[in-house]
Every structure is written in C-alpha cells, then in structure tokens.
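Student: show me the folded form of this:
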Amino acid sequence: MSKQMGIRELGEFLRSRRALLTPADVGLPTGGNRRVPGLRREELAIIAGISPDHYQRIEQGRSAPSVAAIRAIADALRLTADEEHYLRRLASTDSTVGTSGVEHRVGIPDHILKLVEYSESPIYLLNHRRDILAWNPAARTLLCDFDDIEPENRNIAWLIFTDSHFRSLYREWDETARTIVGVLRYAEGDHPEDQELKHLIARLTTASSVFRSLRERREVAQKCGGFKTLCHPLIGDITLVHQSLSVNGNPDLELSMYTAHDETSKTALQFLSAWDTTRAAAESRPTPAV
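Tutor: Here you go, the predicted model:
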C-alpha cells in the first residue's frame, strides 16, 4: 500500500464508517433533507470535538491527523478496537510501521510444528495472509486434505470463496466469509508493503463477486473465533469452539484450533479420529500379490 493509496483508503474508510451512523444514533436532531445516508462531516467533527475544516482536510487526505484526533474520531464513529487499530495504521506517517517480517519468509519454530503435529484437537498454522502453513491429521479429517490442494491455493480465504467443499462445510458461511474479508483488511493495515497479500486480494477480487461486495463494506476484524457449526460429509452437523491464538515472538504466525463444544461434538471428533486412523492403516497395508 503506497502512501497515496493509504491516504485514499483513509478517506474511504472514514466515509464508510460515517455512513453507518444516523443523527439519532448520536443524539442529534433527525429533521431536514439529507442527500446521503449517515452523519455529515460537520456533525462528525462536532461530536469528535475538532473543527469541521480540520476533519474535512483529514478525510480528503490534505492533513495528517494527530494521535489525539484519531482517538477522538474513532470514539465519535464508535469504532471497534480492530477498526481503530486499522485507522491508526492508515493515518501513520511512519513508513516502517507494519512492514517488518513481510519481505522474507517467516521461519516456523520447531516447537510450534510439534504442537501442531501432536495436538489431539484439529489445529492448523496460518500467517497473516491466511496461508495454511502446517496442519495435523485431525484438521485434515475435519476440514479437508490440504495436501491435495495446490500450494498457491492453500489459503483459508481462497478456499472459503472459491471451493465448493468449503462453501458447504460452514453452516454460517456468510458470517465466516464476512469475517475473513475483515481479517484480510486488518492485515493490509499491518503489512502495507506485502506484495503477496496484494496479489491474493487481487485474485479474490477477480474470482469472487461476493468477495468484491464484502470488500466494499470496509469492515475490519483481527481474528476469527467463536462457535462454528460444520456440515461434515461423514458425520453431518457438528458444533465446535473455534479460536485463533497468536504465537509469541512470531507476530505473523497464528494457530487456529477447533475443540469440542459439548459431549456430542466430542464424540463426533473421536469418531473422526478413529475413522482416520483406520483409513491410514488400510492405506499403509501392502497390496497383495496377484
């Protein structure tokens, strides 16, 4: 993301958040004719406690906002913590912010690989682009055999938007897709010079009209987590707890783990594990001589 692109995105992001608030939301009179939805610039400036001219120059990219101004604008727009973080990145004048660790491949510590390999719960390792770097047998059985996917397509965002199996796997596919788009936008703020991330977003924009539509919302999310209901081809619906965990000392790495939500889901995961063990044993047997 060049400086000029960052300035343009800053203005578009502020306008998109402004459009989501109505005068009634912030205690302002609701009368009068409005040509556009949401708050006017002047109204947002008053709520933020800055001059309308100063806010207009910030939104138009003609003035660099101070830290205090960013905080005031974020409060006025009722931004989430993730959205405020993204706004700060866009407004930053330090060209080195968020660029470390992007132009070279992040090494995966051996202990993290062992954690993935020997975990009983389905778990896989991601980077900020959502590339799938490592996974265990439980994740392969629950989600898909990642070995069968071409390395350039071995990316959660790509699979969710382009793979029919993943489209049918997630019961709450719409919410999952929306969150993934927000996670990628958050990554853009932290890694503005990541050419591979730009390439991924360009591919997704070309491949998926749904992705394009969701991108226009300019929503931001840091991580994926919560309850997930999957429609597995072997066992049907299974509700799991899904959580993303940052790797200490390796900010570009993230563990994504599924655990049982209740006894029913625990039993279902145990069945999948036993089924995978049986399948692997059968595949390892030598073919009888004819």
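Student: CA atoms for contacts and neighbours, from now on please.
Tutor: Will do.
Student: strands along this structure, start to end?
Tutor: Ranges of strands in the chain, per DSSP state E, are 123-127, 132-135, 225-232, 236-247, 250-260.
Student: redo the ones you listed as JSON lines? Include mean neighbour count and distance to Phe13.
Tutor: Listed next are the strands of the chain as JSON lines, based on neighbours: other C-alpha atoms under 10 Å; distance: least, C-alpha to C-alpha, whole Å:
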{"stretch": "strand 123-127", "mean neighbour count": "23", "distance to Phe13": "25"}
{"stretch": "strand 132-135", "mean neighbour count": "20", "distance to Phe13": "29"}
{"stretch": "strand 225-232", "mean neighbour count": "17", "distance to Phe13": "24"}
{"stretch": "strand 236-247", "mean neighbour count": "17", "distance to Phe13": "26"}
{"stretch": "strand 250-260", "mean neighbour count": "20", "distance to Phe13": "24"}
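Student: these: which one's closest to Glu283?
Tutor: strand 132-135 (19.9 Å; C-alpha to C-alpha).
Student: check contacts around Arg62.
Tutor: Applying C-alpha atoms under 8 Å, 6 or more residues apart in numbering to Arg62 gives no contacts.
Student: for the residue nearest the centre of the chain, which non-adjacent residue is spatially closest?
Tutor: Closest to where the C-alpha atoms of the chain average out (C-alpha atoms, centre = their mean) is Val183, at 1.9 Å. Nearest non-adjacent residue to Val183, counting by C-alpha to C-alpha, 6 or more residues apart in numbering: Ala221, 4.7 Å away.
Student: ditto for Arg217
Tutor: Ser16 (7.1 Å).
Student: Gly61 and Val36: what is the separation?
Tutor: Distance, Gly61 to Val36, by C-alpha to C-alpha, to the nearest Å: 21 Å.
Student: which one's more surrounded, the two?
Tutor: A side-by-side neighbour count of Gly61 and Val36, using other C-alpha atoms under 10 Å, places Gly61 first with 18 against 8.
Student: list the residues that contact the residue lying closest to the more buried one once chain neighbours are set aside.
Tutor: Nearest in space to Gly61, with sequence neighbours left out and distances taken as C-alpha to C-alpha, 6+ apart, is Ile7 at 5.4 Å. Neighbouring residues of Ile7 by C-alpha under 8 Å, 6+ apart: Gln60, Gly61, Leu90, Ala91.
Student: next, the second sequence, to be compared with the first:
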Amino acid sequence: MNEKERRTELAQFLRTRRERISPQHVGLPPGTRRRTPGLRREELALLAGIGATWYTWLEQGRAIIVSGSVLESLARVLQLDADERAHLFILARQQLPADPLPLTQTIDSALQLILDTMGIYPAWVLSPRWDIIAWNQAACRVLGDFGTMASRKRHILWLLFTDPRYRAMAVDWEREAQRFLALFRASTQRYVGEAWLTELIHDLEQVSPAFREWWSRHDVQGVQAEHKHLLHPLVGLLVLQAKTFQVADHPDLQMIIYTPVPGTDTAAKLAVLSEPLSAE
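Tutor: Below you'll find the model as predicted:
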C-alpha cells in the first residue's frame, strides 16, 4: 500500500466522520458562524483528549505515529461502529493487513462444475478486486450474459453504476449501490494506492455522478446481510439471499450463491427462467 495514499485516505475518513457528528450529540452548544458541518477539529481534539495541532496534522495526512489508545479515543468520540473502527485501525497501521495474496484470474473445471450444479440458483466467483471471473447460466438469465460483456463491465461496481438494465431491475437501487460501496471500501482497504484501484475509482467518478458523491463519504460495512430485490422483465419480483464461500485452494476468491428467500415465489420464477435454455 502506498504510504502517501494511505495517509490521505485516513485523513479523508476522519474528516467525513467528524463532519457527521453534531455538537449537540456530544453535549456541546451548537454555537454560531460554523463554516462546516459537524464538529470543529479543536472540539474533536478536546473530546478525545489529544492536542488540536496534532489532530490537525493527522487530518492533513502528515506522517505521524498514532497510538492504539488515541485511535480508541477517536473511535469513541466519532461514534464509529465496529466496521468503521476496524477501518480506522487498518488505515492508521495499528492492524497490518494480511500479506497480499496472488491474484487469481481464472478458475479450474472442478469449481466451474460446482457453479453449474447450482442449477436454477445464480452463482458467481469474485476476485479480491470484485471482478466476476466465473458464473453459471442461472446468473446470466437473471443479471445478463456475462460471457458477452467486456472484462471491465464484469465488475460489481461497474455493473451497479453503469449498467442501465441492472439499475432498472433493482427495486431500491440507491440503497443497494451505497451498501455495496461500503462493502467494497471495507474489503479493499489493503489495496489503497494500488494502480488498479485508483484507476477504477477515477473511471467510475467520470461516468457516474452518484458514485462520485457517495464514494467521498467514506462509508464502510463489513457484512452483506440484506436481501436482493430485483424486478426481472420476464418474471417480475425476485427476492434473493446471498451466501458467500471462500474457495479453499484459492483463498483470494469468493463464491457467492443467490438462493430464494423462503416464503416467496422466487424459486418458481427462477425455474421458469431456466426453461428456455433447458429445452435446447
């Protein structure tokens, strides 16, 4: 991870978290003539028990060493949740990311067979960069033919923010897109400063105003728990739940399988979608 990029990311994360805390939430009077939302740097430093100048340097991205106790104080005052607290510690290098794993670009026939045996249930395999590197026919029937897409378009964020078909299908696209952005930031924090991530963010900022706005918020989330609601043009509403599995012999890969939520008619609709291809 590039040291300058890491410090910049830490500075921006602290600033966005500071700006969302109102003075009233921490027992301070609202005051007047505030030029920015949230707490002032001096107020945050006072509440965290640290020097205002030192904290200003931290938010400016200067090369200073941060102790674990100071990070805990900042997390407390900023009211960070568990995912945000972990993000803070990793960016501040108090918890070192694991050694980079070799980037796997393809899968073997055995893993593809497992995808195919999922039958009517959409499934795909993601790289650490969130590229979709393998999929089954059920995923194509629900989300589009990945085999005909350019490699850039087979990326989760690119699919979310640039594919009009997917956006039209998503019942609550804004909520889903923001949630996936938070998941992506949390899962790729060890790659801050690497060329592929910088390029991806730059390109998405150019083509998607929504991405540009939401990425600057620095939200993080560690677990995907919500159901996926899609309005498929052929069968109507699909309500799916995701289960993620790490591939043991390629630990940088994750296999994600979408299954119907019990109590819905999604299974019957997935079976209908499979019929044309099954009859060939």
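Student: for the residue nearest to Val183 of structure 1, grab the count of nearby residues.
Tutor: 21.
Student: tell me which residue of structure 2 lines up with it.
Tutor: Aligned counterpart of Ala221 of structure 1 in structure 2: Gln221 (TM-score structural alignment).
Student: any idea how far that match is from Ser208 of structure 2?
Tutor: In terms of C-alpha to C-alpha, Gln221 of structure 2 sits 21 Å off from Ser208 of structure 2.
Student: so what's Met1 of structure 2 up against?
Tutor: Taking C-alpha under 8 Å, 6+ apart as the test, what Met1 of structure 2 contacts is Arg190, Tyr191, Val192, Gly193, Glu194.
Student: how deep is the last one tucked in, by neighbour count?
Tutor: Using other C-alpha under 10 Å, Glu194 of structure 2 has 12 neighbouring residues.
Student: need the counterpart of Tyr86 of structure 1 in structure 2.
Tutor: The equivalent of Tyr86 of structure 1 in structure 2 is His87 (alignment by TM-score structural alignment).
Student: Asp219 is in contact with its match, correct?
Tutor: No: counting by C-alpha atoms under 8 Å, His87 of structure 2 sits too far from Asp219 to count as a contact (9.7 Å).
Student: cool, now which of the contacts of Ile7 of structure 1 survive the switch to structure 2?
Tutor: Contacts from these that recur in structure 2, judged by both residues aligned by TM-score structural alignment, their matches' C-alpha atoms under 8 Å, are Gly61, Leu90, Ala91.
Student: neighbours of the last one, how many?
Tutor: Counted with other C-alpha under 10 Å, the neighbours of Ala91 of structure 1 add up to 24.
Student: repeat for the second one
Tutor: For Leu90 of structure 1, the neighbour count with other C-alpha under 10 Å is 24.
Student: that one: what's it in contact with?
Tutor: For Leu90 of structure 1, the contacting residues are Gly6, Ile7, Glu9, Leu10, Gly189, by C-alpha under 8 Å, 6+ apart.
Student: follow-up on the earlier one: now the contacts of Met1 of structure 2 in TSV, with distance to Asp172 of structure 2?
Tutor: TSV is the format used below for the contacts of Met1 of structure 2 (distance: C-alpha to C-alpha, whole Å):
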residue	distance to Asp172 of structure 2
Arg190	30
Tyr191	29
Val192	29
Gly193	31
Glu194	32
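Student: ok, so of those residues, who is nearest Ala52 of structure 2?
Tutor: Nearest to Ala52 of structure 2 out of the contacts of Met1 of structure 2 is Val192 (C-alpha to C-alpha; 27.0 Å).
Student: what's the counterpart of that closest one in structure 1?
Tutor: Aligning on TM-score structural alignment places Val192 of structure 2 opposite Pro192 in structure 1.
Student: what are the ranges of the helices in structure 2?
Tutor: 3-19, 41-48, 52-59, 68-77, 82-91, 109-116, 137-143, 156-162, 164-169, 173-187, 195-207, 209-215, 266-278 (DSSP state H).
Student: between the ones you listed, which one is closest to Leu126 of structure 2.
Tutor: Set against Leu126 of structure 2 and scored by C-alpha to C-alpha, the helices of structure 2 come closest in helix 156-162, at 8.8 Å.
Student: which residues touch that closest one?
Tutor: 130-132, 152-153, 166-167, 177, 180-181, 204, 207-208, 210-211.
Student: among those residues, which two are most distant?
Tutor: Spanning the widest gap among the contacts of helix 156-162 of structure 2 are Ile132 and Ala210, at 22.1 Å by C-alpha to C-alpha.
Student: now stretch 84-91 of structure 1, how far from the chain's geometric center?
Tutor: Averaging C-alpha positions (C-alpha atoms, centre = their mean, to the nearest Å) puts stretch 84-91 of structure 1 16 Å from its chain's average.
Student: average offset between it and structure 2?
Tutor: Superposed on structure 2, stretch 84-91 of structure 1 shows a mean distance of 2.0 Å to its aligned residues (mean C-alpha distance after the TM-score superposition for structure 1).
Student: CSV for the contacts of Leu90 of structure 1, including distance to Glu283 of structure 1?
Tutor: As requested, these are exported to CSV (distance: C-alpha to C-alpha, whole Å):
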residue, distance to Glu283 of structure 1
Gly6, 52
Ile7, 56
Glu9, 52
Leu10, 54
Gly189, 45
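Student: fine by me, we can end here.
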